[in-house]
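Q: got a sequence here, can you model it:
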Amino acid sequence: MSEPRLTNTALYLQRLGFDAPPAPTLENLSRLQLRHTGAFPFENLTTLSGEPVLIDLPSIEQKVLHDGRGGYCYELNKLFLALLQELGFDARAISGRVVMGQPEGAWTARTHRLSLLTIDDVRYITDVGFGGMVPTAPLLLDSRGEQLTPHEPYRIEQHVDGYTLRANVDGEWRAMYIFDLQRQEDIDFTVGNWYVSTHPGSSFAERLMVARTGEGWRRTLNNGSFAIHRIGEDSERRQVADVSELIELLEREFGIRVPEHAQLKCTLERLIDLTDG
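A: Predicted coordinates:
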């Protein structure tokens, strides 16, 4: 049985600023990735509502393109990969282990989805679903040097088990995630998504995480802590006072149409007083 295709490619491209399908070039991939991280926010409201996170393509397309929502890696990167393949890019899904914030050398569960592309025999990774540190440009897989993006510089280290993606944050090369090129099927992502969205120890089940990029800035929301990070400047931070302000901020700063959901509202009220360290 073949994978469902996008049902509204024109709308998707329009949201990304394209009036017609762009050619499958590196330049257009760079535009698509940068615009995607600005147009479609990273968010985990569905998990916090207690509802299942559906990662079949029709459900993701409905949620992100029609319901005014964003999503996390299993949603955003699946949707983006479907678009890239529709446009003629040679692309496939791969997976990784998030180690951001972990001790150096940590080995975590395989719970991140991203994509591998080949353009003119050169390999790249592309990722539009990595929260507040999402790369905003495709990255050369087989280069070990510093790679500039519209936001932070990144670099990819190769080791015996695969690769480590690092970002330069405040002058320090911090590990983001470990990944390899092993073939992945829908069942692999189903297992990872189930763990991320339901396991009581998953950060996605215990705190609000929202992010969006723009020209020279990143916006993040961790529980009730809202921040605007401007490249080369000090971050602006403030604490959200109550759930009404939180919902208004989600809509104004992140473009999220917050669903009317009793359990979600109760969860947000509980989380709002927890300051993300």
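
Q: every contact and neighbour count from this point should use C-alpha atoms.
A: Will do.

Q: quick check: closest non-adjacent residue to Pro150.
A: Spatial nearest neighbour of Pro150, excluding adjacent residues (Cα to Cα, 6 or more residues apart in numbering): Thr136 at 6.3 Å.

Q: sec struct for that neighbour, please.
A: At Thr136 the chain is in coil, as set by DSSP: H, G, I helix; E, B strand; the rest coil.

Q: contacting residues for it?
A: Shown in contact with Thr136 (Cα atoms under 8 Å, 6 or more residues apart in numbering): Ser30, Gln33, Leu34, Thr37, Asp127, Val128, Thr149, Pro150, His151.

Q: to compare against the first, here's the next sequence to fold:
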Amino acid sequence: MEIEKILKRIEIFDKPSKINISLDNLTKLQEAYILNVPYENLDFVFKKEFSVNILKIYEKIVCNYRGGICYESNTLFMYLLKNLGFDVQMIFAKVEDITYIGADYPHLALLVTIDNKQYLVDVANGQNVRVPLCLNEDKIVKSEDIEYKLKKINEEEFALMFNHKYKGWQTRYIFTKEKKSVSDFSGIFENTKNYKQFSNYAPLLVTKALENGRVTLTDDTMTYKKDDHKRVWEISLENRAEVLRDYFNIEI
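A: Coordinates of the predicted model:
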């Protein structure tokens, strides 16, 4: 696996040796990944088991220009950060909306430490905060016209919050700082009864951030939002491959 190819995949053309350890560069890398690698669960449609093997993730996302779910994209992003010299670890989160992940599956996110400060980093949670959030700062940031912040629940738990237009501040997910590894979730996609049942009814979701918006494909609907303009239209099964190619650069 080549770090240069991972950087090229997210349209960063700096040499790895030129990317020093800083919050600015972490922010740049996170935003670049989110803008270029969609969250997508197409393998449910293909009846293909996901893999958390880093070589297979690299082949899928970097070589085949696909996207991935949280276990794939955050694993690849952690590999990239580690090879660039960042102090990063995997953590688990409990997502409030379990439509696309299922109640039995913890969400995988990352915790990055820079200058003794810890930052929540997540490149695979659909419409979500696009920048690192410091665990010790009560800071509000805006992504896609939605405000986000972190809330400390107790000494062990934190919540990623978003400001709902009508309901006020709501919980996106709750996480702890407990360090996780691939072995903690490698069995999720094995031939288990729960996974088979979930993968059979999980709705299709392919979504990618734009500079000032988002493009999203579900089972039969396409949504394109940019700036103040939003368009929604129906997609037939026959047109799905064309849509994936034209809007997500995914060749099926």
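
Q: sort out which of the contacts of Thr136 of structure 1 are buried, if you could.
A: Buried members of the contacts of Thr136 of structure 1, counted by 16 or more other Cα atoms under 10 Å: Ser30, Gln33, Leu34, Thr37, Asp127, Val128, His151.

Q: distance of whichever residue in structure 2 pairs up with His159 of structure 1 from Tyr105 of structure 2?
A: Residue correspondence to structure 2 (TM-score structural alignment): His159 of structure 1 is matched to Ile153. To Tyr105 of structure 2, Ile153 of structure 2 is 22 Å away according to Cα to Cα, to the nearest Å.

Q: who's more crowded, the two?
A: It is Tyr105, of Ile153 of structure 2 and Tyr105, that has more neighbours when counted by other Cα atoms under 10 Å, with 17 against 12.

Q: verify the stated contact: that one with Ile188.
A: Yes - contact criterion Cα atoms under 8 Å: Tyr105 of structure 2 and Ile188 qualify, at 7.4 Å.

Q: give me the number of neighbouring residues for Val112 of structure 2.
A: Neighbourhood size, Val112 of structure 2 [other Cα under 10 Å]: 23.

Q: which ones are touching the closest residue to it other than its chain neighbours?
A: Once flanking residues are discounted, Val112 of structure 2 sits nearest to Val88: 4.4 Å by Cα to Cα, 6+ apart. Contacts for Val88 of structure 2 (Cα under 8 Å, 6+ apart) come out as Met78, Leu81, Lys82, Leu110, Leu111, Val112, Thr113.

Q: Val88 of structure 2 corresponds to which position in structure 1?
A: Matched by TM-score structural alignment, Val88 of structure 2 corresponds to Ala91 in structure 1.

Q: double-check that that match belongs to a helix.
A: No - counting by three-state DSSP, Ala91 of structure 1 falls outside a helix, being strand.

Q: quick one: map Asn136 of structure 2 onto structure 1.
A: Asn136 of structure 2 maps onto Asp142 in structure 1, by TM-score structural alignment.

Q: contacts only, for the closest residue to its match other than its chain neighbours.
A: The shortest distance from Asp142 of structure 1 to any non-neighbouring residue, by Cα to Cα, 6+ apart, is to Arg123 (7.0 Å). Contact analysis of Arg123 of structure 1 by Cα under 8 Å, 6+ apart lists Leu116, Leu117, Leu140, Leu141, Asp142.

Q: structure 2: which residue goes with the second one?
A: The pairwise alignment with structure 2 assigns Leu117 of structure 1 to Val112, based on TM-score structural alignment.

Q: just the buried residues of the helix or strand encompassing Ala159 of structure 2, please?
A: Assigned by DSSP states H and E, Ala159 of structure 2 belongs to strand 157-164. Going by neighbour count (16+ other Cα under 10 Å), the buried part of strand 157-164 of structure 2 is Phe158, Ala159, Leu160, Met161, Phe162, Asn163.

Q: before we move on, what about stretch 238-247 of structure 1?
A: Gln239, Val240, Val243, Leu246, Ile247.

Q: residues contacting the residue nearest to Asp220 of structure 2 when sequence neighbours are not counted?
A: Once flanking residues are discounted, Asp220 of structure 2 sits nearest to Ile235: 4.8 Å by Cα to Cα, 6+ apart. Going by Cα under 8 Å, 6+ apart, Ile235 of structure 2 touches Asp219, Asp220, Thr221, Met222.

Q: any idea how far His229 of structure 2 is from Ile235 of structure 2?
A: As for Ile235 of structure 2, its distance to His229 of structure 2 is 19 Å (criterion: Cα to Cα).

Q: what does Ile12 of structure 2 give?
A: 28 Å.

Q: so which of these two has more stuff around it?
A: More crowded of Ile12 of structure 2 and His229, by other Cα under 10 Å: Ile12, with 16 against 8.

Q: what strand or helix carries the residue nearest to the more buried one when sequence neighbours are not counted?
A: Excluding its sequence neighbours, the residue lying closest to Ile12 of structure 2 (Cα to Cα, 6+ apart) is Ala32, at 7.3 Å. Taking DSSP H and E as the criterion, Ala32 of structure 2 maps to helix 23-36.

Q: next structured bit after that helix?
A: Later in the chain than helix 23-36 of structure 2, the nearest helix or strand by DSSP H and E is strand 39-40.

Q: returning to that earlier point: from the contacts of Ile235 of structure 2, which land in strands?
A: Judged by DSSP state E, the contacts of Ile235 of structure 2 include Thr221, Met222 as members of strands.

Q: buried subset of the contacts of Ile235 of structure 2?
A: Among those, those classed as buried by 16+ other Cα under 10 Å are Asp219, Met222.

Q: and the two most separated of the contacts of Ile235 of structure 2?
A: Distance extremes for the contacts of Ile235 of structure 2: the farthest pair is Asp219 and Met222 at 8.7 Å, using Cα to Cα.
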